[in-house]
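A.B. asks: Mind looking at a prediction? Sequence and model below.
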Amino acid sequence: MKRRLAILGISLLAIAASIVVFSAPASAAVGLHISGRNIVEANGQTFVMRGINHPHVWYTNQTKSFADVKALGANTVRVVLGSGKRWGPSTDVANVISLCRQQRLICVLEVHDTTGYGEDAAAATLDEAVNYWISQKSALVGQESYVVINIGNEPIGNTNAGQWTSATTAAIQKMRSNGFEHLIMIDGPNWGQDWQYVMRDNAQTVLNADSLHNTVLSIHMYDVFSTPASITDYLNRFQAAGWPLVIGEFGWQRSSGNVDHETVLAESVSRGLGYLGWSWSGNTDPYLDMATGFDPAQLTTWGQRIFNGANGIKATAKEATVYGGGPTTPPTTPPTTPPTTPPTTPPTTPPTSTPPPTGQGCTATYTVAGQWPGGFQGTVRVTAGGAAVNGWTVSWTFPNGQSVTQAWNATITGTSSVTARNVSYNGRLGAGAWTEFGFLGSWTGTNGIPAVSCTAS
């Protein structure tokens, strides 16, 4: 989870050095392993991760989440564990692996205690994380076709990021000397975002440290990667060098300063890179939740986007061949309506507007997607009537003094008396089609549902 979603005052460095193309040696590992730039299974079939992060160590009772994300199309889940230094210790590794295998998911296991080491005084070292993996070895050996070991989450902060190279090579070597043959995943420094390019410039040293040549590098993309240029330049350099890479975490763009998730998704698909979005539910930053309260029936705007949108999980995921392969969504439960058709089941919060008109026009449905003391997240669905619309305007007045603090997918004016207008990419709706926008707001006392109106143009 992001402890540093924004890094102020950072400008991306200009790079003059050329990159020598790297031809990866053949992996000597069993199960999931590296071949060139790709992750492949034991049978040599390329496997591309399409999945999400699940904060298991903080919500150990949410075991149904594994089935829920599988039903939504994921082929991989990255599971947050604790070594006991800050969280946990997670002693249920065997059960977590069993949950993954029951749902035909590849399981990426990560120790979260290392997050921001060097800058966060409470963080664990990578060496301490390796000691945790050694303590759990009996649950891991024999699972190489199903499990990836992500040694430590975001293992170095912004203080002395250069220590990442030696700490990482030592951790890999200690894992191998203790008999682990799994595919190893390595996160970058700078809270995973590698904005000082330590991982990028020392990737070859780290890959060479693995006697089994079975390591994949992982970049986390948040506010450092807010433009297409910053994303494509970083990915180009790894591709040109022939280094294996996945996007182990990324969020979505709630404002222009956040990660450009559309480019992340499109570039991942075009390059055959795996991606794992942060995260299923339970965040203290509500815009990062894909599901409200771990409920798959209450997907947020982010959840709808990553699971059901273009280049998203449902459209691009294929199940690992060790489980049988093919699309990850069971063929017996296809969607009953096209993605652009509004659901026939009403949301849990009753709509405040009338059904869509038969002629040109639109309606709006207001839902509280999540609520916490003093703040909440709202979602508004705009639905066209019986004819296409070229634009829309939604208005409401809060009944209890609430106010909007920020919004996405709409241009909003006013705070308590609110007018929301479409942006360039979501104004045109076909007959019966819908789009959604979201916002964060503040409240005290009561958070009542306002009446909303929609005007089409």
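C.D. replies: That came through fine.
A.B. asks: going forward, measure contacts and count neighbours with C-alpha atoms only.
C.D. replies: Fine.
A.B. asks: which residues touch residue 255?
C.D. replies: With contact taken as Cα atoms under 8 Å, 6 or more residues apart in numbering, residue 255 is in contact with 407, 408.
A.B. asks: Could you check how far it is from residue 117?
C.D. replies: For residue 255, the distance to residue 117 (Cα to Cα, to the nearest Å) stands at 28 Å.
A.B. asks: Residue 317 now?
C.D. replies: Spatial separation of residue 317 from residue 117 under the definition Cα to Cα is 33 Å.
A.B. asks: ok, residue 231 to residue 83 distance?
C.D. replies: Distance of residue 231 to residue 83, given as Cα to Cα: 32 Å.
A.B. asks: between these two, which one's more packed in?
C.D. replies: residue 83 (25 against 19; other Cα atoms under 10 Å).
A.B. asks: residues contacting the residue nearest to that one when sequence neighbours are not counted?
C.D. replies: Using Cα to Cα, 6 or more residues apart in numbering and skipping residues adjacent in sequence, the residue nearest residue 83 is residue 89, 4.6 Å away. The contact partners of residue 89, by Cα under 8 Å, 6+ apart, come to 81, 82, 83.
A.B. asks: take the one below as the second:
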Amino acid sequence: MRKRLSVAGAALLTVLAAVFAFVQPAHAAAGFSVANGRLYDANGTEFVMRGVNHAHTWYPQQTSSFANVKALGANTVRVVLASGDRWAKNSAADVSNVISLCKANRLICVLEVHDTTGYGEQSGAITLDRAVDYWLSIAAALNGQEKYVIVNIGNEPYGNQGYATWATDTSNAIKRLRAGGLAHTIMVDAPNWGQDWSFTMRDNAATVFNADPAKNTVFSIHMYGVFDTAAEITDYLGRFRSAGLPIVVGEFGFNHSDGNPDEDTILSYSQANRIGWLGWSWSGNGGGVEYLDMATNFDPAQLTSWGQRIFNGANGIKATAREASVYSGSTPSPTTPTPTTPPPTTPPPAGGCTASYTIVNQWQGGFQGEVKVTAGSAAVTGWTTKWTFANGQTVTQSWNTALSSSGATYTARNVDYNGRLGAGASTTFGFIGGWNGSNPAPAVTCTAS
């Protein structure tokens, strides 16, 4: 997002013409992969992006931004790069340095070429094919970084004209990248300045996904003025979820020259449905949208109201971000031998399952809770947890579970994808709740099946 032209009206929502059917790959150990509409890191752990966009190509001296957004809780940064067609080219050496900054700060790098923005409507914008030329020219900086880097082919690759070829052009770009040896997860942006009011990406997403020989493509919608109601947001994202296609909100703001997006619904729906998002943008905006800066003059001590909302608000980064497991040591380091005897900690239960309740984050009148379910010494095929609030707390939304309540007692059961646990294995589910007075953690019981 550099400058956007107003979108001329919103198209009526239409029913998808076909049911999407495709085969998903197994998790790729080399890097990120996609399966069943979800993104997984190289350890096979689901990864949900929670981060911001950073305009590196226009502010290359602001290298401290990576550490600053990490310190505020982000797990991902989408980095603006240039191919040299509209802005000065970011060299392979510069991209290598960006990747090293991401890795040093335990961030996942989403790298995007901005020169494609508004092609067909914006003077000087380049084609996706030309963007692929750039990616292949810096392949040396990318290869071997599949665990840490996602390649976003081109930012907002069409304006509001000439976008009918989006599916063909995007498919061909993916094929060229694969033929050129890039094994990374690929992210593709929608046309219509990223907002897809024509539903071109939505209705052709399965075709594009299947064009990727690796079946390792993620779709990115940008939500500004077109997405100014909860219904528009939940319908658009929900159709991708129902189709089993991976979707992220690659950009969004709290306001824009083309309308007032419903950022609260973007955040709450994404959290409830494990959809990644990347807010626009850390700092340095111009062209009349300076209000989208999250930090004044790149200073993390001077967060704007938008920055406070993104980082510290309900369903924001601090409340919901989880670091990628490739950084958190969820698999043994190759330099550390696997222990031959168990550590002196509490052993897993002998059978059935146990559950623990954690308050992840709390604010006035609201909180985010998480329950961890752990199988005992034998595998389980399903589980049910139960707890009773003592102080009138209520749950307003949940994810990764089928939740019901009777008065103050809540019952949470597994859903189809997280009921089977191996002996000693764990899974988690979460929820957003309300409280008044005090918010003690209740005792939780677990029953296995």
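C.D. replies: Cool, got the structure. Nothing here was measured: the structure is a model prediction, and the numbers come from that model.
A.B. asks: Report the TM-score for the pair.
C.D. replies: TM-score for the superposed chains, counting by TM-score structural alignment, normalised by the length of the second structure: 0.71, backed by 332 aligned residues with a Cα RMSD of 2.2 Å.
A.B. asks: Can you state the residues of the first structure onto which stretch 180-189 of the second structure aligns?
C.D. replies: Counterpart in the first structure of stretch 180-189 of the second structure, with TM-score structural alignment as the criterion, is residues 178-187.
A.B. asks: pretty sure residue 102 of the second structure is touching residue 109, no?
C.D. replies: Yes. Counting by Cα atoms under 8 Å, residue 102 of the second structure does reach residue 109; the two are 6.0 Å apart.
A.B. asks: quick one, strands of the stretch 301-450 of the first structure?
C.D. replies: 362-372, 375-384, 392-397, 403-408, 411-413, 417-421, 434-442 (DSSP state E, counting those that start in this stretch).
A.B. asks: I'd like the ones you listed as a markdown table, with mean neighbour count and distance to residue 311 of the first structure appended.
C.D. replies: Output for the strands of the stretch 301-450 of the first structure, formatted as a markdown table (neighbours: other Cα atoms under 10 Å; distance: least, Cα to Cα, whole Å):
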| stretch | mean neighbour count | distance to residue 311 of the first structure |
| --- | --- | --- |
| strand 362-372 | 22 | 24 |
| strand 375-384 | 23 | 22 |
| strand 392-397 | 20 | 26 |
| strand 403-408 | 18 | 20 |
| strand 411-413 | 16 | 25 |
| strand 417-421 | 18 | 26 |
| strand 434-442 | 21 | 17 |
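A.B. asks: Adding distance to residue 225 of the first structure, write the ones you listed out as JSON lines.
C.D. replies: Rendered in JSON lines, the data for the strands of the stretch 301-450 of the first structure read as follows (distance: least, Cα to Cα, whole Å):
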{"stretch": "strand 362-372", "distance to residue 225 of the first structure": "27"}
{"stretch": "strand 375-384", "distance to residue 225 of the first structure": "24"}
{"stretch": "strand 392-397", "distance to residue 225 of the first structure": "31"}
{"stretch": "strand 403-408", "distance to residue 225 of the first structure": "18"}
{"stretch": "strand 411-413", "distance to residue 225 of the first structure": "23"}
{"stretch": "strand 417-421", "distance to residue 225 of the first structure": "27"}
{"stretch": "strand 434-442", "distance to residue 225 of the first structure": "22"}
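A.B. asks: Nearest approach to residue 15 of the first structure belongs to which of those strands?
C.D. replies: With Cα to Cα as the criterion, residue 15 of the first structure lies closest to strand 403-408 of the strands of the stretch 301-450 of the first structure, at 33.1 Å.
A.B. asks: by contact count, what packs against that closest one?
C.D. replies: For strand 403-408 of the first structure, the packing partners by 3 or more Cα pairs under 8 Å, 6 or more residues apart in numbering; DSSP states H and E come out as strand 434-442.
A.B. asks: run the last query once more with 10 Å
C.D. replies: Secondary-structure packing of strand 403-408 of the first structure (3 or more Cα pairs under 10 Å, 6 or more residues apart in numbering; DSSP states H and E): strand 375-384, strand 411-413, strand 417-421, strand 434-442.
A.B. asks: Nearest residue to the middle of the second structure?
C.D. replies: For the second structure, the residue lying nearest the average C-alpha position, counting by Cα atoms, centre = their mean, turns out to be residue 276 (2.0 Å).
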